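>>> From the sequence below, what's the structure:
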Amino acid sequence: MRDMPRLLSMRRNSSILVSLLLTVPLSACITMKSEHDELASEVMTLRKKVAERDTELVETLTQAQEQMALVEEQLAAAEKILRSNQASIGVRVDNLEFDLSDVRGTAEDSLNELAALSQNVADSRTELDERLTKVESKLNAETDIPEGKTDLLSAAERALESKDYGRARRLFRTYLSRYPSDAKEAEVRFKIGQTLFSERDYRSALGEFYWLVQNAPDSAVIHDAVYYSGLAFAKLGQCDKSLAYFNAIVKDGSEAPARYKTQAAKQIKTLDADTGKICADRRTEEDEEEEAAPAGES
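Down below sits the predicted model:
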């Protein structure tokens, strides 16, 4: 009786073991069935792809054969044309040789004409280059204007000293436009008048000198402007106005430099003695008629 529980326990464990042995094969079978179906599906897919590629390969081969046949037809046609052309090449060469002498003669004439034309072009080019050089020089002179204030004024002074009056005037006017109401304005304006006076544009010079008399009577160049105004009026034959400026220089109390007083006195003496050769405003009607009369008439 004491071994009864042990026997019951052994039977129970045996039943459990039998159950486990029966269950394990069934699970393995289920697993193998699932993998088999998956593999079968993959095989089917691969077969479809292989079939599709076989179909594409057949179509490609068919197209290649069609294209090869077309190329062969074209080659045959080209060979036929080539043979036909070979037959006519000889005739064409004969015609070319026959016309070659005429062509050579025409070519020589053309070469001669071309040589003459080339010489004409060369001469025209030389003339054009000379003109272009002059234009470039003038353009460089117009555009070659220093940027700095001191450099600009120095360049204008150098141009004035070298008697390049046009360039000097351009530089001085550029200075005035860049630096209006500058302390050197009166001096610059007088030098502009000097360039005009030197070019015998006396009326324009008087315009610059008159600006100084009206607007800068206390400037350092006022006596220069007054003296040159007297000279300009004398050059124009207006001696009465000229004398007025010279007398302003030599009058008592004038602060004009001694050199201007000396020169003004000489100018006054010359103008007072003039009978009409210099002073147009002193000429009589008889003098003007005599001057206008043709040579040889009294």
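>>> Please count neighbours and contacts with C-alpha atoms only from this point.
OK.
>>> how far does stretch 189-207 sit from the chain's center?
37 Å (C-alpha atoms, centre = their mean, to the nearest Å).
>>> this one next, for a side-by-side:
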Amino acid sequence: MHNLKWLIIAGLISLPLTVQAKSADEKIAELEKKIQSLQETYLQNNKDVASAVAKAETVLQDAQALKGAIDVGQHELRTYSTQMDRRFLDLEHRLNALEEQMRILIVQTGKALKQLNPKLANETDAYQAALNQAKEGNYLNAVAKFETFLKAYPKSEFVGSARYWIGECFFGLRDFPRSIKEFQKYIEKHPRGDRIKNALLRQGLAFAELGKSDEAKLFLEKVIKEYPNNDEATEAQGKLDRLNQKPAAPPPVSSVPESSYPEKTLQEERQEQPPPEQMEY
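Coordinates of the predicted model:
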């Protein structure tokens, strides 16, 4: 798995930007097919849930390795193209959704080893439906489904993730004030959540998008300080470096004096002069 990660990283750095994005899309599509196959296996044959758990964990590791490779590629190529930054952000959203799908499947199949629980299945299906909407970019629908899920299953183990994804959806909608607010709800209600660093990073990026550099720097510096060895810290440092860059100086005022040529030609001035008076003899 370690070798796989570095092979992907090397490929991402060495290929052109458009090829990297295409390659990442293809790998994500492969992971999505594997997830769908695992989910069908779970629904059709609960006798093989132990095998499904093992397969799910393997696919999750692959997804995490690919995400790490994309993070490295994004860091290396960040200065080249704002458009590619957005492309990488879209890929990151899709990979986050894939990871979440795998966690759901692992939890679902793991509990099925002990007993089959129809209530748990309904709960998981409701969360999965909301997550699918987020993955497809239907952010408003996703928010509605996540909020419905929180009301229906307030004690679910997916409550924290649902709150986090509401913030992600508003970030995707570029409603940055609402995104900051929703991420703060997640941080306050789940202080030990495993996505705190992600929420802090998103808040920093959202403030930057709003043009509030001072606030953005506070959140980015917090991520770097409290999570120094994480990919989020690397991304935060890259954004912080760009915010700290001095704006380009305005072009110098030309020192060339104004033209000394007359506004009118000699011929034009002569034409404007009155004719000389006729002398009387």
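>>> tm score of chain vs chain?
The TM-score (TM-score structural alignment, normalised by the length of structure 2) is 0.43; 129 aligned residues with a C-alpha RMSD of 2.1 Å.
>>> Show me where structure 1 has its helices.
For structure 1, the helices defined by DSSP state H occupy 4-143, 149-161, 165-178, 185-198, 202-215, 222-235, 239-250, 258-273, 285-292.
>>> Can you lay out the ones you listed as CSV showing mean neighbour count?
Shown next, in CSV, are the helices of structure 1 (neighbours: other C-alpha atoms under 10 Å):
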stretch, mean neighbour count
helix 4-143, 11
helix 149-161, 16
helix 165-178, 19
helix 185-198, 22
helix 202-215, 19
helix 222-235, 24
helix 239-250, 21
helix 258-273, 15
helix 285-292, 11
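>>> For Ile13 of structure 2, grab the count of nearby residues.
18 (other C-alpha atoms under 10 Å).
>>> show me what contacts it?
Gly73, Glu76, Leu77 (C-alpha atoms under 8 Å, 6 or more residues apart in numbering).
>>> Leu243 of structure 2 contacts Glu215, correct?
No: using C-alpha atoms under 8 Å, Leu243 of structure 2 makes no contact with Glu215, being 11.3 Å away.
>>> Now do the same contact list for Ser198 of structure 1.
By C-alpha under 8 Å, 6+ apart, the contact set of Ser198 of structure 1 is Tyr165.
>>> Ok, Leu243 of structure 1 next?
Counting by C-alpha under 8 Å, 6+ apart, Leu243 of structure 1 touches Gly230, Ile268, Leu271.
>>> I'd like to check which residues are in contact with the second one.
I take that to be Ile268 of structure 1. Here Ile268 of structure 1 is in contact with Leu243, Phe246, Asn247 (C-alpha under 8 Å, 6+ apart).
>>> Including distance to Glu289 of structure 1, could the residues you listed go into CSV?
Below are the contacts of Ile268 of structure 1 laid out as CSV (distance: C-alpha to C-alpha, whole Å):
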residue, distance to Glu289 of structure 1
Leu243, 26
Phe246, 30
Asn247, 32
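>>> Which one of these is nearest to Leu20 of structure 1?
The nearest member of these to Leu20 of structure 1, counting by C-alpha to C-alpha, is Phe246 at 148.3 Å.
>>> before we move on, which element is Leu91 of structure 2 in?
Secondary structure from DSSP states H and E places Leu91 of structure 2 in helix 82-112.
>>> and the following helix or strand past that helix, which residues are buried?
Using DSSP H and E, the next helix or strand after helix 82-112 of structure 2 towards the C-terminus is helix 118-135. Neighbour-count burial for helix 118-135 of structure 2, counted by 16 or more other C-alpha atoms under 10 Å, picks out Glu123, Thr124, Ala126, Tyr127, Gln128, Ala130, Leu131, Asn132, Gln133, Ala134, Lys135.
>>> gap between the fifth one and Val107 of structure 2?
Taking C-alpha to C-alpha, to the nearest Å as the criterion, Gln128 of structure 2 is separated from Val107 of structure 2 by 12 Å.
>>> circling back to that earlier point, can you list which of the contacts of Ile13 of structure 2 are found in helices?
Gly73, Glu76, Leu77.
>>> Report the contact partners of the nearest residue to Ile28 of structure 2 once chain neighbours are set aside.
Nearest non-adjacent residue to Ile28 of structure 2, counting by C-alpha to C-alpha, 6 or more residues apart in numbering: Leu95, 7.2 Å away. The neighbours of Leu95 of structure 2, taking C-alpha under 8 Å, 6+ apart as the test, are Ile28, Ala63, Gln64, Lys67.
>>> So which of the residues you listed wins on neighbours?
The most crowded member of these is Lys67, carrying 25 neighbours; neighbours defined as other C-alpha under 10 Å.
>>> got the contact list for that residue?
Applying C-alpha under 8 Å, 6+ apart, the residues contacting Lys67 of structure 2 are Glu92, Leu95.
>>> cool, and the one 10 residues further on?
Neighbouring residues of Leu77 of structure 2 by C-alpha under 8 Å, 6+ apart: Ile13.
>>> Look up how far Val107 of structure 2 lies from it.
For Leu77 of structure 2 relative to Val107 of structure 2 (C-alpha to C-alpha), the value is 36 Å.
>>> try Phe219 of structure 2
Between Phe219 of structure 2 and Val107 of structure 2 the computed distance is 32 Å (C-alpha to C-alpha).
>>> Check Leu4 of structure 2 too.
From Leu4 of structure 2 to Val107 of structure 2 the distance is 25 Å (C-alpha to C-alpha).
>>> ditto for Arg242 of structure 2
40 Å.
>>> quick one: which helix or strand includes Cys198 of structure 2?
Heads up, residue 198 of structure 2 is Asn, not Cys. helix 196-209.
>>> May I see the buried residues of that helix?
Applying 16+ other C-alpha under 10 Å to helix 196-209 of structure 2 flags 196-208 as buried.
>>> rewinding a little: return the member of the ones in helices among the contacts of Ile13 of structure 2 nearest to Leu17 of structure 2.
Leu77 (8.2 Å).
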